[in-house]
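Novice: whatever this is, show me its structure:
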Amino acid sequence: MKIIIKLTLLILFLIPALSGANTFYLDGEIFSDINMEIAKEIKIPQGVKSFSVYIGQIQSFSSPTFNQQILSFNTKYSTTPSNIEDKIDENGNKYLIARWENPPSELNINTAFKVKSKVAFSDLKSKSSFPLSNISPDIKKYLSDSPYAQKNDPAIVSLSKKLTEGAKTQYEAVTNVLNWVVDNMKYTLEPPQYDALYSLKTGTGNCQNFSNLSVSLLRAAGIPSRVVIGFTVKNNWRVKHTNDGSTRTLSLADGRHAWFEVYYPDVGWVEYDAQQTLTFVSTRYIRQGVGVDSKEVSDGIYKWSWLQKSNESPSVKEAINATFEDDKNEVQSGKFVSNPRNHLFGILLAAVKEEIPVPPLKKEEVQPIPKPEIPPPPLIKPELPPPPREPVEPTPPEKKEWGDLTKLKYTKSAEFGNLNFPEVIDIFAEYKKKEMAATATDVSMSSSFVVESAEYVTDKEVFAQSFELKTPMMVKDISLAMHKFGGTHGNLWVEIVEDKNDSPIGDKIESERIPINNIRYFNGYKWIPFSLERQKIILSPARYWVVLRYSGDAIFNWFYIYGNPYGIPDDTKSMMPEGSEWNNILSYDFNFRVRGTESE
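Specialist: The predicted structure is shown next:
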């Protein structure tokens, strides 16, 4: 028995489990040819004297890891503008400012462009030391303080110093900052503020918050960085793990997005996204403009002045449509390191020591565990007033003898899950009064970064979301945040499946089935409850999975939130085709709700 235990421990040390390895370094290639169209439908009430639209032009761009080439770009108007102005701002961003005097009641603006992009998965070869020195004057702007990136605030300065102290290279300092942001920020679609201080205090925000906080911490450490504004397109891509054949799916929605770039003196600007990637962004990103923070880029701004003040405001509907003429996605990962807690995907820096998974050893090949030359640095957890919200690790259920669960009294109402999602997707929001123009007759509004992040879940691929119970529960229902696009016959239902080997392959319980024709069409996303009440199902403390099932011609989307706002990494999976293994891990958490009663 002792021999078996020692052998087991040795193998666990020598073979890092993929579930515990969190920065995956990639090889292969991605290149795409994309036709993009952005259609704006604008309704203008009576009394508007003039109306202006800021349209950001997409430009070609190249970095050590990402190349974007614009092959064509044109904009068409349903009514010819009174004036079109070409503008280049101090960051080099280009805009068309179209203005209408006495505008019509309806305007349609279509911007179409073709982009060819490529990711170069070759090792970066930066030798930039830390702290940096001799930064050129044209780059120093991206070390400055700004309204949304308050790099001089004492809390930002203190945290930045603690995260980067001891770093010998710029890459190490940047990685320490990024790992902290990844592990201490939770994604939310509609935060009330986008600045770095709000992000630090609450630990929540959207892509703007992630990016503004990241560049603030980097600039406080003397590392030039800037926020990038652009678009993402919904076309998933996958990474295959070469050691076990499993895959990970990276997903983004159609819409506006913010990420950031870091300046390395010896290689130039390098892309980062604190929600997903390290040292690159994929071909699903379309770069439009840069600024010291997310507020400085002006695309999607609408300004108007009143001839006669009205309670109505102009309304804008924006539709983004991307079609791929060509798309090659052959990406593998066989190397990884064990930080951060939440997953990142990156391109390896040549000077970084990587951990390489090794195959299982045969019993006769067992050797003493070698001492690593350079142990990975511990995750720094600074204490700040007020402290940033630390990520909550799910804890195993208390080891308590519950006895016969059927004899317990279930009287305490309980509800949990990934509960927050926008029922109606509103991609435009008026600026707050303090952000409006100075006079009462001049008003502006701006496109927001709210996106419809949802998965089409009634096709061949089967999807599952995990949750954990710490006490026994009699389950009333499980609800999914869904939108019905179509379907007249068949059913929807869910299975609650006991976890086994981190997958939904244990014992299962089926909810009541809902006829698709009984689900009405509705705007946006709503909870669709799947009842288990009549079955009086009692679940013991354990980890479970919710698996969506359907029959017939159902066409439904299931809403999700980027990252892992509910649970732990690897808590969302898919299986394709039916009957194969649950070996595809998703980069988000579905919105779900569990309701019932717990024992006292």
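Novice: CA only for contacts and neighbour counts going forward, please
Specialist: OK.
Novice: show me where the stretch 101-250 of the chain has helices.
Specialist: 154-164, 170-184, 196-202, 207-220 (DSSP state H, counting those that start in this stretch).
Novice: pick the most deeply packed of those helices.
Specialist: Compared across those, helix 207-220 shows the largest average neighbour count, a mean of 29 (mean count of other C-alpha atoms under 10 Å).
Novice: tell me what that helix is packed against?
Specialist: helix 154-164, helix 170-184, helix 196-202, strand 225-232, strand 255-264 (3 or more C-alpha pairs under 8 Å, 6 or more residues apart in numbering; DSSP states H and E).
Novice: quick one, it and strand 255-264 angle?
Specialist: Put simply, helix 207-220 runs at 10 degrees to strand 255-264, going by axes from the mean of the first three to the mean of the last three C-alpha atoms, to 10 degrees.
Novice: how far does helix 207-220 sit from its chain's centre?
Specialist: 15 Å (C-alpha atoms, centre = their mean, to the nearest Å).
Novice: compare with the first, here's sequence two:
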Amino acid sequence: MKSLENALHRVVGYFSPLCKKMFSFLHVLGLYFNPEPPTCPAEVFCIRLSKEMEMKRLLGAIFGVILSAILSGALPARAENYTIRGDMGAEIRYELRERITGGTGVRETTLSVVIPESFKSPTFRQEVRDVDLSFVPRPDEQQKTEDGRGNRIITAAWNGSPAFIDVRLTVNAINTTGLETIETTAPFPPGAVTGDIRDYLRATEQVQSDHPQIRALAGDLTRGGATQFDAVQRLISWVVDHVSYVNPPLNYDALYSLESGKGNCQNFSHLSAALLRAVGIPVRIVNGMTLNRPFDVPWQQGMMTFKMGQGRHSWIEVWFPDLGWVPFDPQNSELFVSSRFIRIEVGVDNNETKNDGLLRWTQTRNAVLKPRLQETLSADFLKDQISLRGNREAYGPRNLLLCPSVRASFQPLAIKPLPPPPVFTEAEKRAFLYELPFVYGNLEFPEDVDFAFPRVTLSAGGDAFEMRRNFLVETAEYVTTNLTQYAQVVILQKPLRLDKVGLALHNFGGGGWLWVDLFADRDGKPGPLIGASVLVNIEEISTRPGYRWVDFDFSRENPILMPGAYWIALGFSGSPVVNWFYTYGKPVGPVHGTRYKGVFARDWSGALNYEFNYRLSGRTMK
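Specialist: Here you go, the predicted model:
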């Protein structure tokens, strides 16, 4: 708490002697921060629940006077293309468990598993060792095949439906990501391709590379390009800037992604593949797993931390005639993926790459209970070495895109400045009538989903059914830790009289209280405290599976927020165990708009590659 008092002194001293007198007056009234040492770990960074809460509300009134000076500057335009150098190396003990619970009236049950293969590219290598696959009970029939894409498929079948079927696949994967300078002279337009590679140019139901809208956009974006890297960079940059991550979307194909501007990893992959194939560049779809072990990339202004959910993921590989197949994750990286990726299956689209974890069965028509499948992924990092460095470039895209250094001719993407937030005079502010309901934030997430059983049953015709692998992954951060604090930026373009702040949370239990702190922005990081919500008892939040909105009430204060940047952070006391759901990328805010720091640190120097799900509700002016 002393650090907050010191911060207040610095801000007050900067703005005016009058504010210093106001601060002294508050001390005379006895409304000051408690100087006693904390008696429990949570109090290290949680504001006490008596005088300190009163103090925060009074500070909100003080800072309201000076907020216009803090927030009157324009939001800067930022190019977010980062050149990444260095390497990653990991030895991973990967284990996938699947449990099938039997249904009624089932005549035959079949499960297919794809065995991960070793893979080598200029930037990413996966060496697979010590593969072990077991079934309990033993299948009545087991078959090993290899499809036309080189995927090794094990198919196991059981007569009827055992009460439980337990499947366990373990693999040792040695993954290496090397990010040295890549040199490519592949021309654009590309030359003719032959053999099996030609198949990765064709249009499919999910990759509509022959659709007029997709062909026109791809042609416009690549016009004048002299190298294949130039064309690829332009197309991937467009996808990064024009598609926001949403899971689950209504559809997964490229055309839906283009028209809606939203989707999950399948949509990013299908749209990128469609645009690239439309201009003659072969692309294949990759299915695999991502692991939730984070890694850090230092850059000029701090640390960027990257983290994926633990579960199934889709990305792409692009064919260069002088490089071969090179991996891209079109959500945020080109020419590489990190050592946290487990590559399993490839094909022309995700309808084709469906074999891993595919459960099929035949069942009598009057059967009531269908089989269920629960999938559990774990990974032990036996070794993990990271040495990376990022450098922000002066060209686009606007959203985050990581790339190794490339020696090739390309046209840098210019980024237009963002318009500054509107600025109002004091007379205009006093005349505002806050009458229109207003809701803003990163609003879309899979609400009330039980991530233990995310799959749905599909009819395969007649009395045949199937369950395919699902890309619905739990992406959430444990935010009630005594080690790290998290904050999310909110950028308003309209004045707002704030009533509530909602966070997408799951309560795992424990005891204590939660609240939301609201901060002003200072140089792109949380700054002075504006106010705090009413407290919420953790026992009032459901512990049933899934994430849902938890609203924190600001109606007692109703702070008036002018256009600009603000920060919200979850505060707590006691020992609650709470996760806050996040979305890959930045659907709403800027790249560095999700911050973290150690509880004893002053500077919010760490930035995260995702965006927490939040909503602000209240009223705005007509």
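Novice: now what about the TM-score between them?
Specialist: After superposition, the two chains reach a TM-score of 0.86 (TM-score structural alignment, normalised by the length of the first structure), with 544 aligned residues with a C-alpha RMSD of 2.2 Å.
Novice: of all the helices and strands packed on helix 207-220 of the first structure, which lies closest to Asn134 of the first structure?
Specialist: strand 255-264 (11.8 Å; C-alpha to C-alpha).
Novice: could you pull out the strands for the stretch 401-550 of the second structure?
Specialist: Taking DSSP state E, counting those that start in this stretch, the strands of the stretch 401-550 of the second structure run over residues 401-403, 406-407, 434-442, 458-459, 464-467, 476-478, 484-492, 496-509, 512-522, 525-532, 536-537, 548-553.
Novice: which residue numbers in the first structure go with the longest one?
Specialist: Using TM-score structural alignment, strand 496-509 of the second structure corresponds to residues 473-486 of the first structure.
Novice: mean distance of the matching stretch to its aligned residues in the second structure, please.
Specialist: Comparing stretch 473-486 of the first structure with its match in the second structure after superposition yields a mean distance of 1.6 Å (mean C-alpha distance after the TM-score superposition for the first structure).
Novice: which outside residues touch that stretch?
Specialist: Residues outside stretch 473-486 of the first structure that contact it (C-alpha atoms under 8 Å, 6 or more residues apart in numbering): 410, 421, 519-533, 536-540, 553-559, 591-599.
Novice: rerun that using 6 Å as the cut-off
Specialist: 521, 525-533, 537-539, 555-559, 591-598 (C-alpha atoms under 6 Å, 6 or more residues apart in numbering).
Novice: report the buried members of those residues.
Specialist: 525-532, 537-539, 555-559, 591-598 (16 or more other C-alpha atoms under 10 Å).
Novice: can I get the strands of the stretch 401-550 of the second structure in a markdown table with distance to Val337 of the second structure?
Specialist: Below are those laid out as a markdown table (distance: least, C-alpha to C-alpha, whole Å):
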| stretch | distance to Val337 of the second structure |
| --- | --- |
| strand 401-403 | 10 |
| strand 406-407 | 15 |
| strand 434-442 | 26 |
| strand 458-459 | 32 |
| strand 464-467 | 28 |
| strand 476-478 | 21 |
| strand 484-492 | 26 |
| strand 496-509 | 29 |
| strand 512-522 | 33 |
| strand 525-532 | 29 |
| strand 536-537 | 41 |
| strand 548-553 | 32 |
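Novice: between the ones you listed, which gets nearest to Asn175 of the second structure?
Specialist: strand 401-403 (18.2 Å).
Novice: Gln228 is in contact with Phe188 of the second structure, correct?
Specialist: Yes: between Phe188 of the second structure and Gln228 there is a contact at 4.8 Å, judged by C-alpha atoms under 6 Å.
Novice: can I get the helices of the stretch 101-250 of the first structure in TSV with distance to Ile44 of the first structure?
Specialist: Shown next, in TSV, are the helices of the stretch 101-250 of the first structure (distance: least, C-alpha to C-alpha, whole Å):
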stretch	distance to Ile44 of the first structure
helix 154-164	43
helix 170-184	41
helix 196-202	34
helix 207-220	29
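Novice: between those, which one is closest to Leu71 of the first structure.
Specialist: Of all the helices of the stretch 101-250 of the first structure, helix 207-220 comes closest under C-alpha to C-alpha, at 27.7 Å.
Novice: in the second structure, which residue range corresponds to the closest one?
Specialist: Under TM-score structural alignment, helix 207-220 of the first structure corresponds to residues 265-278 of the second structure.
Novice: what's the average distance of the matching stretch to the first structure?
Specialist: Averaged out, stretch 265-278 of the second structure is 0.7 Å away (mean C-alpha distance after the TM-score superposition for the first structure).
Novice: so what's Gly527 of the second structure up against?
Specialist: With C-alpha under 6 Å, 6+ apart, Gly527 of the second structure has these contacts: Phe519, Ala520, Asp521.
Novice: so which of the strands of the stretch 401-550 of the second structure gets nearest Thr364 of the second structure?
Specialist: For those, the distance to Thr364 of the second structure is smallest for strand 464-467, at 9.1 Å, taking C-alpha to C-alpha.
Novice: so that closest one corresponds to what in the first structure?
Specialist: Going by TM-score structural alignment: strand 464-467 of the second structure matches residues 442-445.
Novice: touching the matching stretch from outside, list them.
Specialist: Outside stretch 442-445 of the first structure, the residues within contact range by C-alpha under 6 Å, 6+ apart are Ile301, Tyr302, Lys303, Trp304, Ser305, Glu430, Tyr431, Met436, Ala437.
Novice: wait, which of these is closest to Asp326 of the first structure?
Specialist: Taking those together and measuring to Asp326 of the first structure by C-alpha to C-alpha, the closest member is Ile301, at 31.9 Å.
Novice: and the closest one, what's its match in the second structure?
Specialist: Alignment note (TM-score structural alignment): Ile301 of the first structure maps to Leu358 of the second structure.
Novice: same check on Gly596 of the first structure?
Specialist: Aligned by TM-score structural alignment, Gly596 of the first structure pairs with Gly618 of the second structure.
Novice: ok, Arg534 of the first structure next?
Specialist: Aligned by TM-score structural alignment, Arg534 of the first structure pairs with Arg556 of the second structure.
Novice: could you look up the SS state of that match?
Specialist: coil (DSSP: H, G, I helix; E, B strand; the rest coil).
Novice: ok, it - contacts?
Specialist: Applying C-alpha under 6 Å, 6+ apart to Arg556 of the second structure gives no contacts.
Novice: that one and Lys500 of the second structure, how far apart?
Specialist: Distance, Arg556 of the second structure to Lys500 of the second structure, using C-alpha to C-alpha, to the nearest Å: 10 Å.
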